[in-house]
Every structure is written in structure tokens, then in C-alpha cells.
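J.: A predicted structure for the sequence below; I have some questions about it.
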Amino acid sequence: MSAAIKVEAPASIPVIDVSGLYSPDIAERRRVADEIGRACDEIGFFYAVGHHVKLETIEAAWKKALEFFAQPMEAKLAVECDRNNRGYRKMGDTIHASGLKFARDSFDLGFPCKPDDPEVLAGTPLYAPNNWPALPGFEEALSAYYQGSLEVGTTILKGFALYLGQEEDFFSRHFTRPVADMVINHYYPYATAIGLGATETASGAHTDHGIITILWQDYSGGLQVMGKDGVYLDVPPIPGGYVINVGELMKRWTNGRFKATVHRVIHTKNAPRISMPLFCNPDFNTTVDPAQLGVAEPAYSPVTSGEFLISRFQKTRKLWGAANKDATVKAEAIEAPVEA
């Protein structure tokens, strides 16, 4: 089944048929790149349909994710997450700037590496073999989804480059061994979340860390993006469609031109919710510098991609040393445009 589905865009989050990015016709690729670029200039979010990942691949991964999280805690902790973001993370590992508590656990995976990979042997952070559970079909389903989503990400990056007047591989050539981590998020049902003392919001207001996020969300809905007027816009799921958004690292690279927009997740029903974002980031030692795009007086200094990501993890994940924040912050603080 093709993932290309034509729907009307809700509010100001555009639906873009990205199939033209796969065309041999450069004019067609530029046409789609212009659509994508305008969305990133305006709000930093858009839907991508017309990509090459089959709906069956996406839904197979979703079903295996549900199986994984339905297991007893002992089975999940058998693949507990390490400092390279590989494995299962219990509820409470993510620290939010508001100090509030959110009811979700997750499973992390990343770019496939073998134990003898040069980056692994060198001890480069964020490179490690994936920590797969002993769940039949899980590795195969999630690996297929990961590879498809990564291909969507690098294709969209070629569109970014065309829009910004660069060679088509300006960004994608830095994705030979990308720090492209995927997080399978499992949001607890509303009643369970409240019973655990979590906030009524499923995931707090934040911006993403990296270059772009390639997100599939299940059919529960709940994703919301903050509009220019400060009012949240619903971003309901499109079967087979991805939600794409710009992260803080891409905002830096474009000198603030592309928007890294605040978003959150609300509970919509008393049932589990699965989202599967791929945080599509370049090779660890990639230099991110607006001057590379011809910016004469950059507002942002050069950073190394991997070090920038680690600096964000250190503020947001207990596994990376994030300190507990004051949990007495008033509930309305979650409405403020704060970073995760």
C-alpha cells in the first residue's frame, strides 16, 4: 500500500506530498523543496505523505511496540537502557523544565553498529549495538521501520539543501554514520497516569534537540503544536503519513531561519498511545555552523553536532545526569514555551 494520501491540512500545519523529491527531474524536486522550505520558515512543522515507506511496515512496528510494552517489567528491564541510548527506559527518566511528572516509558534504538565498529571501538558516545529484546519479530519490524524512516529523513534533507540554495547533498553527506536515535514512546492511559501522580498533559511543552524529527503517531491523536499566537494547533494522525519538524540544531544551522517550534502531547482517551519519532541527526563530529550557508554575521557559534546533543541530554535525561527539578511547580507552567 502506498503511503501517499491526500487530505486537507488542519489549521496551519501543511500536508506536503514529498513524492517529487524522488523524481529524476530537478525542477520537480525544487518545487517540492520550496513547499517544504516555506513550511520550515513559517512554523517548522509539516506532514509528509507520498514517501516510500509502506503503511504495512509502519503498522508492523507499531504492533510489535505494543507487544513489547505489554510485557512484565522484568522482561523490559532485561534490556534496560545504557548511556548510548539503547534499550528500555522506565517512566521518570526524562526530566522536563517545568518540574512536572509525565507518565510514559520508552524503548530507544539507533543507527545499527556492530561491536567491532570503529566508532564503538573508539568509545565515541552514542554509537553502540542495539539492545534488542527477546521478543520474536521485534528486531525485524523495528529495524525495517527505522531504515525506512531514516531514508525519509535524508530525502527531506536534500529538499532543505535545494531550498537554501546549496548542493543537494549539503546536509545528507554528513549522514554516513548518523547519530539518528529512535524513541518508541509508550504513553500510559489517562487514568493510569493520574493514578501515578502524573500531570494531565501526556508530554510537556518542548522543542526537539536536533536536525529534524520524523514522527509517526498512532491513531489516538494528541499531538499539538504552538501557533504564532500562542494557541495550540491539533496535529491529528494521517494514516501512513509522517509529521516532520525542525529541531534546535537545524535552527542553529539556518541561523534561526527555520523554526524549532514548541509542541506537546495531550491525553485524548483512556488507552495507551504509541509514537515512534526518529531524531535524524548527522555523524557525531559534524560541525554545524551558519557560516557554511553563507551567513555573513551568524547569530550562533559553530558547534559539534554530537556534543550539542549530549549537552541537551544532560539537561533532560536522568541517565545522562539530569538533576531532579522542583516538582512543586504549578501545573499551568506546562503551558509556557519551555524546552524539554
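T.: Nice, thanks for sending it over.

J.: only C-alpha atoms for contact and neighbour calcs from this point on.
T.: Fine.

J.: What ranges does the protein have for its helices?
T.: Remark: helices assigned in the chain by DSSP state H are 26-42, 55-69, 73-77, 118-122, 138-163, 190-195, 248-253, 305-316.

J.: another one to put next to it:
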Amino acid sequence: MNAFQVPIVDISPYTGAGDQADRRATAEAVDKACRTVGFIQIVGHRIPSDAIEGLTSAMDDFFSRPLGEKKKSTVAGVNRGYSAPKTEQLSLSLGVESATRMNDFFEAFNIGQGVDAYPDLDLPAAHYADNVWPDGVPGFPEKTQAWFAEAGRVARTLTSIFADALDLPPRYFDRFTDHSLDVLRMNNYALPPGEVDLDGGLTGMGEHTDYGIVTVLWADRVAGLQVLADDGSWHDVMPEPGALLVNLGDLTARWTNEVWKSTLHRVKPPVVNGRIERRRSAAYFHDGNVDALISTLPGMVEPGTTELYPPVTVADHISAKLAGSRSLVANANAEREALRVINSVG
């Protein structure tokens, strides 16, 4: 019986001591996971425990505030600040209308890299916007930015592993990521009783693929995350103690002509005794330079296959995705992913 599993890979040969043979073994394990699942549990990332504790305490301090106070950090038109419950629909990033039509009930807070991080470049402020910090939450900027730095380090370690796994020159992806459009999205899945109807379907976060190169995810060990297998069935995934979840985004699937997978996933929150059990996560999206052109890598169109995607800039791809999830304008350029949602079971 072939049970669905997200493989565990130790990346310590790339974050600490490790010889060439150790690195080769890690790269091969990553390659296998990217070809078969598109999700990996990574250990050996060397993120200190105080960074994780700082992140979670900052999230708790902010999300425990009254809704009206949290909404003061809402900023229209940029990928920063607070998103209230039921204001987004992730399935529309694929052009798929949610059957519940209630929008996703999670709430989130986003931070990212601003133009001041790259003073020598003329970058669009809409993509590299300044961060918005909530009033009355001591330490929030420092704690979340500390995690942002650690998750960014891990993401860049992963792209180094990707280059080795794909037999590309060392640090091949640096040219696409030296002013990467990176965002940390902190998510909270909890609503007071009476806020939602618990009968029928309930969506914490709708079916979607991630948009960029790679996502580094910290999550509570609480049920909810589900990943779509090749046979169209959904499977529960929970991180092992100390592990981070990593999944590929659309741009990597484009680079590899879907030899590596950008896997569909969703959050279906557990309901216990008529209440939604709280779940937290923090996703670091490593999306690439806004002006980078993404086209199929050499050697990725295998014999008997065709090139699946035309070249696209990071800016155009990310903008179309965000217009779906945030502005509720269905993305018309995600036919392949949309069909997988439509054909999924359950």
C-alpha cells in the first residue's frame, strides 16, 4: 500500500558541516520530493528556538486584539498589513469559484521587503511597499523581522540545493533573487462562535498553489492543512516536531516544465464540539525579482513532452494571482491548476 507521505529531508549539509557526498545525498532527496510530492519537511534548518518563540508571541499579541483595532492596520492595494476574515478567496487565484461563496475565513498579517532594502535599484513601490506596523503591540516589528531574516536564509539555502539537484551551476538562481519579492504572511484560523455556520462545507483557506519560487512554512501541529495527491485525493499533513514545511511555487513548476510540482493545497479547519480549533501558520514566500523573466530551464522539456508555459515576468504572474485572491477577480491564466481543483476528490 502506497500511503501518501511528505518526505523529511535533513538540509544540515548545506547549513552546517557536510562534505560533497552529504550535499549530493541531500540534493537527490530534495529532487525526489520535488518530482513526486512538491512538499518537503525539512530539518537541520538551524533556526534558533528564540526566533520561533518570538514569531509566535508576536502573532498571539496581534491576533488576540479586537477586530476593530486589527483593521486599523489594513492597507488597500499593497501586499502589506492586515487582512480580515472572509475578505479573500484563494481559489480565485486559480480562477475557481468557491462552492461556499463565503470566502476564506482566515485572517492574516503581511510584512515584506521595501524599496529601502535595495537603494541602488529603481523598484516599483507597489511591489516593494513599506511595512505597516500595528500600534500597541510592543516588539512586533523586531520579532517578525527576525523571523523574516531566518526564513529568508532558509529559502536561499533551498535555492542553492535546487541548483545542485537540477545539475545547474552553483547558485544559479541568485540572478533571479538578488532583490526578491519576498513576503511573510502570518495566518490565524479562529473565529468566535456564531461567526460561521458549521454545517456543510467550511473553508479556512481555499485550494491554491503558491505563486513564487519556494515557500517556507512554520505551522502549529494542529490538523487542517491538506495536500492534493496525483490521484486527485486530499491528504492531511502535519509538520513533525521541529520541522518546517517547504513547498514549491508556480514559478519553479514553470522553470522545470512541471518536472517539479507546484502542489495544490488548502486548509480545512478541525471543528471540535461545535468550535473551530485554533491554528496558526507563517508562510515565507520567496518569489523572485519582480523584473525577472521566468522561462523553461534548459533540458527540462523531456523527450515526448512539450513546453507547457510561455515566458512570464514575476511581476505579471504575481499580480494576476493576487488579483484573484485579494480583489476577487478570477485568474484566467491558471487553466492547468484549475483543472486539478475541479477534478479533485472531496
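T.: All right, it came through fine. These figures come from a predicted structure and were not determined experimentally.

J.: taking the helices of the first structure together, which one is wrapped up most tightly?
T.: Neighbour counts (mean count of other C-alpha atoms under 10 Å) averaged over each of those peak at helix 248-253, with a mean of 24.

J.: which bit of the second structure covers that helix?
T.: Equivalent residues of helix 248-253 of the first structure are located at 250-255 in the second structure, counting by TM-score structural alignment.

J.: got the contact list for the matching stretch?
T.: Counting contacts by C-alpha atoms under 8 Å, 6 or more residues apart in numbering, the residues outside stretch 250-255 of the second structure that touch it are 209-214, 258-262, 287, 294-297, 300, 308-309, 314.

J.: Distance from the chain centre to that stretch, please.
T.: Chain-centre distance of stretch 250-255 of the second structure: 14 Å, with C-alpha atoms, centre = their mean, to the nearest Å.

J.: check the fit of that stretch onto the first structure and give the mean distance.
T.: After superposition onto the first structure, the mean distance of stretch 250-255 of the second structure to its aligned counterpart is 0.8 Å, using mean C-alpha distance after the TM-score superposition for the first structure.

J.: Distance to I274 of the first structure added to the helices of the first structure, as a markdown table?
T.: Written out in a markdown table, the entries for those read as follows (distance: least, C-alpha to C-alpha, whole Å):
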| stretch | distance to I274 of the first structure |
| --- | --- |
| helix 26-42 | 25 |
| helix 55-69 | 7 |
| helix 73-77 | 16 |
| helix 118-122 | 30 |
| helix 138-163 | 13 |
| helix 190-195 | 13 |
| helix 248-253 | 24 |
| helix 305-316 | 21 |
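
J.: right, and those - which one's nearest T176 of the first structure?
T.: Shortest distance between T176 of the first structure and the helices of the first structure, using C-alpha to C-alpha, is found for helix 138-163: 10.4 Å.

J.: Could you tell me the angle between that closest one and helix 55-69?
T.: 130 degrees (axes from the mean of the first three to the mean of the last three C-alpha atoms, to 10 degrees).

J.: what range in the second structure does helix 138-163 of the first structure sit on?
T.: Under TM-score structural alignment, the match for helix 138-163 of the first structure in the second structure covers residues 140-165.

J.: separation between the residue nearest to the spatial centre of the second structure and S49 of the second structure?
T.: Centrality entry for the second structure: nearest residue to the mean C-alpha point is T215, 4.0 Å, by C-alpha atoms, centre = their mean. Distance check for T215 of the second structure against S49 of the second structure: by C-alpha to C-alpha, to the nearest Å, it reads 20 Å.

J.: Need the counterpart of V196 of the second structure in the first structure.
T.: V196 of the second structure maps onto I194 in the first structure when the alignment is built from TM-score structural alignment.
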